[in-house]
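> fold the following, please.
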Amino acid sequence: VIIFIWIGYEQWNSNISVLMLSKNISVQKYSFLFTISTFEIVIFQPLLRPVFKSNFENERLRVVVGVFMFALSYLIILDATTYWRFILGITVLSIGDVLALTTIPALINRYANDNNRASIQSISSTAGSVGRAIGPLAGGYMISQTNYNFTFIVIFVGHVMLLPLLLLLKNTSKHIN
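From the prediction side, this is the model:
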């Protein structure tokens, strides 16, 4: 799950810049997307935290909604030719980031005990690193073999296919909540 999330996310950090340049949207505007995203994450994180209490069901819900938001961000930029569509796409991605990426470590921690906590968290961290490492390459390969729209649809479908798996997660934690 984590690997695929990061493969998709890395398209924003790599291949979307080329797409925007091909649509005559400047590098400066592409770079500004990440200023917008950072600002949104700083704003959204404290606003969304009180909405979800810290328990298994809420953490799972946050990850599910976050992964869905990631998926939606790729649909938003299908055939995008204007800057506002990329702004909307990265805004939806930022909400997904706040919901899913900040919650995954807490959710994973519920499956750990004192004997394996470090190992489980390191596997999670490694999965993120693998996704970040292969994301630009995998996306670039798919784009060069097909096109941007097909690649974004594949990433969208992949994220949607993760949702039932996430919904199947069971609370095996010894935590009361």
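> for the rest of this, base every contact and every neighbour count on C-alpha atoms.
Fine.
> name the SS class of the most far-flung residue of the chain relative to its centre, please.
Relative to the centre of the chain, the most outlying C-alpha is that of N115, 29.4 Å out, by C-alpha atoms, centre = their mean. Classification of N115 by DSSP: H, G, I helix; E, B strand; the rest coil places it in coil.
> for the comparison step, fold the sequence that follows:
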Amino acid sequence: MQQQTGMPAKWLFAGSFLANTGTSFIWPLTTIYLHDTLGKTLITAGLVLLCNSLCVVLGNTVGGYLYDRWSHFKTILVGSFIVIGASTFLMFNNGWPAFPIGLVMLGFGNGLNLTCINSFATEVKNQRTSYIFNIIYFMSNLGMVIGTLMVGYILPYGISRVFAVSTVLFIIFGTIVVCFYRNHEGEGANISHNGHGDSLPKPAKLTPDKLWPLFLLLFNIVILWIFYEQWQSNIATFMVENGLSIKHYSSVWTLNGVMIVLIQPFMTYFDEWLMSHLHMRLYGGLSLIGASFLVLIVAGNHYFLFLTAMAILTIGEILVNPAASTFVNNISPMGQKGRFLGALASSISFGRALGPIIGAVVIQYISYTSLFVIATICIWLSVLSFAGINKHYLR
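The predicted structure is shown next:
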């Protein structure tokens, strides 16, 4: 079968937008729906979210392996079928235990799709990969902003309507995959299509001088998301305990989305310069995220300081997330892009899975202030170790 080389960027961006919009219809209401509608405890809701995140990790890992060793197109096709099936299932079955069952299915499918989209970015030939990662990051966040905004208007009409809209979005995503993602196996595919089933030579192994920097980056990403996840779980309670409202908390996330949508295009415009300073971009972004928790220590009931902390966090996030994908792509050998980009996605999901539990334990047995101090120290120490390893190996 004749292969095309070069993934059409516009359809990759459209896929990222639709997949993330469809997902963002679901995750904001999970805890509220489980607790307020299905009558489950917050611990049960936390365990369901943990299972969902672990299934995303599994999907990331399996997706990376299948992308490299089986088929790029077939892997993301399977992922699109799973999310369509899971959201359709939830549209008609959203009680207990159907809801968590559908949610973990959705998590696995999303894990496959996320890894494949990031891996397909390495197959775009007419643009720098770092530029493609920047646009994918922008489109994914735009989808999340639109999805979380729309769900507030649709939810009053019933949970089934929410899943119906997400199903439609996933169907459109699947249609784009079928029409435009086929025949883009690229140079990194490890299974030939000559009709005889012969395998291409095994991909090169990652050498120790690249393995350690990659390992430290993934460790940094896990640490980052353990504490970033506090904003999506425990900080809401912290704000309420300090006399602020849920509306205040919601508007903090509005600031996050608006900043990403407005600032990311400027980051993309200066992509060439940022690419030449990739390591400093990572160090600076991670350090800013750590610094944002210092602001929370003194925030108290001052709403402006929560906005300030979120602004610092968001700038760090904008610097780090696309740069991490570029770093992994640059350092991973040909034929293993899916595997290592899948490992990056797994690190994010794993950190998100651990975050609420670790935060709750620290808060219960020590304090919120201790959590924020620990967050800053852990992030800054991990950045220093990452910088030291890079200086030693990547000269």
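> quick one on the thing from earlier: how far away is the equivalent of the residue farthest from the centre of structure 1 over in structure 2 from L66 of structure 2?
Residue correspondence to structure 2 (TM-score structural alignment): N115 of structure 1 is matched to G335. Per C-alpha to C-alpha, to the nearest Å, G335 of structure 2 is found 12 Å from L66 of structure 2.
> one more: T268 of structure 2?
Using C-alpha to C-alpha, T268 of structure 2 is found at 30 Å from L66 of structure 2.
> same thing with N256 of structure 2?
34 Å.
> doesn't Q45 make contact with V98 of structure 1?
Yes: in terms of C-alpha atoms under 8 Å, V98 of structure 1 counts as a neighbour of Q45; the distance is 5.8 Å.
> the more surrounded of these two?
More crowded of V98 of structure 1 and Q45, by other C-alpha atoms under 10 Å: V98, with 22 against 16.
> please, which helix or strand holds the aligned residue in structure 2 for the more buried one?
Under the alignment (TM-score structural alignment), V98 of structure 1 pairs with I318 in structure 2. According to DSSP states H and E, I318 of structure 2 maps onto helix 303-331.
> tell me which strands and helices that helix is in contact with?
helix 129-154, helix 208-228, helix 246-269, helix 278-297, helix 337-365 (3 or more C-alpha pairs under 8 Å, 6 or more residues apart in numbering; DSSP states H and E).
> which part of structure 1 lines up with the helix or strand containing L54 of structure 2?
Under the criterion of DSSP H and E, L54 of structure 2 resides in helix 42-69. Aligned by TM-score structural alignment, helix 42-69 of structure 2 falls on no residue of structure 1.
> stretch 139-159 of structure 2 too?
Against structure 1, stretch 139-159 of structure 2 falls on no residues (TM-score structural alignment).
> stretch 171-189 of structure 2 too?
Going by TM-score structural alignment, stretch 171-189 of structure 2 sits over no part of structure 1.
> ditto for stretch 222-231 of structure 2
With TM-score structural alignment as the criterion, stretch 222-231 of structure 2 aligns to 3-12.
> mind listing residues that contact the matching stretch?
The contact list for stretch 3-12 of structure 1, computed with C-alpha atoms under 8 Å, 6 or more residues apart in numbering, reads 67, 70, 127-132, 134-136, 138-139, 155, 158-159.
> pretty sure I76 of structure 1 sits against I87.
No: counting by C-alpha under 8 Å, I76 of structure 1 does not reach I87; the two are 9.7 Å apart.
> out of those two, which sits in the more crowded spot?
The neighbour comparison of I76 of structure 1 against I87 (other C-alpha under 10 Å) goes to I87, with 21 against 17.
> residues in contact with the more buried one?
Per C-alpha under 8 Å, 6+ apart, neighbours of I87 of structure 1: 33, 36.
> can you give me the offset of the helix holding L54 of structure 2 from its chain's centre?
Chain-centre distance of helix 42-69 of structure 2: 12 Å, with C-alpha atoms, centre = their mean, to the nearest Å.
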